[in-house]
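Engineer: Need the 3D shape of this:
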Amino acid sequence: MSERAWNNNINCQNCSISQLCLPYTLDNLSLDKLDDIIERKRPYRKGEQLFQAGQPLKALYAVRSGSFKSFTVSNDGDAQITAFHLPGDLIGFDSIHSPTYTSFAESLETSMVCEIPFQSLEKLSDQLPLLRRQVMRLMSSEISADKQMLSLLNNKNAEQRLATFLLDFSERFKSRGLSSKEFRLSMTRAEVGNFLGLTVETVSRLLSKLHKSGVIQVDGKFILLQQIDALQQLAGVQLRSCLTP
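Structural biologist: I've put the predicted structure just below:
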């Protein structure tokens, strides 16, 4: 199917994850106006970047399918993953205060996005109070999640960090109408470790330990949470998407 053909079949009104994104709370007229500024392009392949740090801030990106990671790069060339993005998440909020992107965004698998030109979004938000309110709500949610993530990870040992990570993804998949017990992690063990501040060896060892104890079942990138209560005890908290970007 050509790019133009499948683009014509996509809009906010028929999007299954719109309740997680900008269209949430908008009426049909407002949705039509938002649809008019959104650009839906070809799928991104694994490893392709949406944008790089330092490039002009031209758009926000709503993940429609697949997944992405956001990361920064230090002066020494060390990459630090700051977030994983699932369908319904918006990418680029961390750069709104700047004329340029402050991080990199890269596809973890074949993925699709809705590109929302930032200048057009600003103008439309001035016309649609509900849209502006939703933008502010999503920004506030991201700031809150970032603070909670730092607090949680800074005060937890390696096993607690990994348990927290798995429970968060469980909640995030559940909010998208998917299974909260059985899901696929698109990122590598090394990427999980980078995000959690752990070595890849530690991540692999802890996954094997949880698998052997029957708390989870690991089959490659597929995870089955067999004892959620036990995982919550390991995490030391009752999670409700506390790490969601």
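
Engineer: switch to C-alpha atoms for all contacts and neighbour counts from now on
Structural biologist: Fine.

Engineer: which strands and helices sit next to the longest helix that the chain contains?
Structural biologist: Across the chain, the longest stretch assigned as helix under DSSP state H is helix 129-154. The contact analysis (3 or more Cα pairs under 8 Å, 6 or more residues apart in numbering; DSSP states H and E) places helix 129-154 against helix 118-127.

Engineer: do you know how far the nearest residue to Thr102 once chain neighbours are set aside is from Asp36?
Structural biologist: Take Thr102 and drop its neighbours on the chain: the residue closest to it by Cα to Cα, 6 or more residues apart in numbering is Ala53, 4.8 Å away. According to Cα to Cα, to the nearest Å, Ala53 stands 28 Å off from Asp36.

Engineer: and these two? which has more neighbours close in?
Structural biologist: Under the neighbour definition other Cα atoms under 10 Å, Ala53 and Asp36 were set side by side, and Ala53 has more, 16 against 12.

Engineer: Next, the structure of the following sequence, for comparison with the previous one:
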Amino acid sequence: MTVHHLFVVDNPTALRSMPQVRPQPLRPLKTKCSDCALSALCLPIGLGGHEVAQLDTLVAQRFKVKKGAALFRTGDPLRSLYAVRIGSFKTGMVSVDGREQVTGFHIAGDMLGLDAISADAHACTAVALEDSEVCPIHYTHLENLARQLPSLQHNLTRLLSREIVQDHTLLMLIGKMNSDERLAAFLLSLSQRLSARGYSARHFVLKMRREEIGSYLGLRLETICRGIAHLRDQGLAHVEGRNVTIQDPEGLKHLVAGCHRPL
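Structural biologist: This is a model prediction of the structure:
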């Protein structure tokens, strides 16, 4: 599930007027994939030392994206894929009537830009939820190297497949689950993704507002607020502001599965 493991739009047309990021090179020079703590979650997963060294040559110098800036916008041509190194992003689209639909939340270790591969242009806008850093990988060069390295081609295919699975998961959330189950599934997914990155699975801070959670889950703001109260009253999770405490992970799993909590 993209929650996929979070900037805020008060104006429904804001995605179209978001400032475009201007790359700000960092010092010292780029961190190599082989030295990055997120390599086990990102494109180099499972690659040998020599293969990672070849991938290193494709990764341009990382740059900062300030909170609220757009990394890319709907319709921008595909140039690079972006590995999130620090921080988080949301992706979204604006409907013809000007309303925003959040399509995903992306944290460190995730890859942004895969949406542009089919049509050579981005289908969504990616906005930083906080001050973040990304590692750009020129797509044409990546494609050429993937032809030479079957393991890299496999990883790229795996990332694309993960995007499809996440889309299917979202459809299931909206089509099959009630509001409390959707919210519980969202918190569980985020908890698990943060845990995989070495963060606490039970205590974390949301980087998005409740309106954005509602947009992603297909729920109104008041429904999100009621759901938060229901989870608290059942002793499953406590959400105060943006601070989340998962009190009963197994109980959340039972709720998502549509089961009654064990006595």
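
Engineer: Name the SS class of the aligned partner of the residue nearest to Thr102 of the first structure in the second structure, please.
Structural biologist: Aligned against the second structure by TM-score structural alignment, Ala53 of the first structure finds its counterpart in Thr74. When classified by DSSP: H, G, I helix; E, B strand; the rest coil, Thr74 of the second structure comes out as coil.

Engineer: Gln217 of the first structure - that's part of a helix, no?
Structural biologist: No. Counting by three-state DSSP, Gln217 of the first structure falls outside a helix, being strand.

Engineer: mind checking how far the residue most central in space within the second structure is from Glu130 of the second structure?
Structural biologist: The centre of the second structure sits closest to His106, judged by Cα atoms, centre = their mean, with a distance of 1.4 Å. Separation of His106 of the second structure from Glu130 of the second structure (Cα to Cα) stands at 11 Å.

Engineer: Identify the contacts common to those two.
Structural biologist: Contact criterion Cα atoms under 8 Å, 6 or more residues apart in numbering; residues bridging His106 of the second structure and Glu130 by contacting each: 88-89.

Engineer: Give me the nearest residue to the counterpart of Asn243 of the second structure in the first structure, chain neighbours excluded.
Structural biologist: Aligned by TM-score structural alignment, Asn243 of the second structure pairs with Phe222 of the first structure. Spatially, and ignoring its direct neighbours in sequence, Phe222 of the first structure is nearest to Arg184 (4.3 Å; Cα to Cα, 6+ apart).

Engineer: Aligned to the one you found, what sits in the second structure?
Structural biologist: Using TM-score structural alignment as the criterion, Arg184 of the first structure maps onto Val205 of the second structure.

Engineer: Figure out the helix or strand that the counterpart of Glu181 of the second structure in the first structure lives in.
Structural biologist: The equivalent of Glu181 of the second structure in the first structure is Gln160 (alignment by TM-score structural alignment). Taking DSSP states H and E as the criterion, Gln160 of the first structure maps to helix 158-175.

Engineer: Now do the buried residues in stretch 122-142 of the second structure.
Structural biologist: 122-130, 132-139, 142 (16 or more other Cα atoms under 10 Å).

Engineer: Among those, name the ones in helices.
Structural biologist: Residues from those lying in helices, with DSSP H as the criterion: 139, 142.

Engineer: Settle this for me: Ala184 of the second structure is touching Gly251, isn't it.
Structural biologist: No. Using Cα atoms under 8 Å, Ala184 of the second structure is not in contact with Gly251, being 9.5 Å away.

Engineer: Looking only at neighbour counts, state which of these two leads.
Structural biologist: Comparing Ala184 of the second structure with Gly251 by other Cα under 10 Å, the one with more neighbours is Ala184, at 24 against 21.

Engineer: correct me, but Asp117 of the first structure touches Asp35?
Structural biologist: Slight slip there: residue 117 of the first structure is Pro, not Asp. No. Pro117 of the first structure is not in contact with Asp35 according to Cα under 8 Å; the separation is 11.4 Å.

Engineer: quick one: Lys46 of the first structure is in a helix?
Structural biologist: No. Read with three-state DSSP, Lys46 of the first structure is coil and lies in no helix.

Engineer: Spit out the contact partners of it.
Structural biologist: 106-111.

Engineer: Now distance to Gln238 of the first structure too, for those, in a markdown table please.
Structural biologist: Shown next, in a markdown table, are the contacts of Lys46 of the first structure (distance: Cα to Cα, whole Å):
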| residue | distance to Gln238 of the first structure |
| --- | --- |
| Glu106 | 30 |
| Ser107 | 30 |
| Leu108 | 28 |
| Glu109 | 30 |
| Thr110 | 32 |
| Ser111 | 31 |
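
Engineer: from those, which is closest to Leu20 of the first structure?
Structural biologist: Taking Cα to Cα as the measure, Leu20 of the first structure lies nearest Ser111 of these, at 17.1 Å.

Engineer: Need the three-state assignment for Asp94 of the first structure.
Structural biologist: When classified by three-state DSSP, Asp94 of the first structure comes out as helix.

Engineer: counterpart of it in the second structure?
Structural biologist: Per TM-score structural alignment, Asp94 of the first structure is aligned with Asp115.
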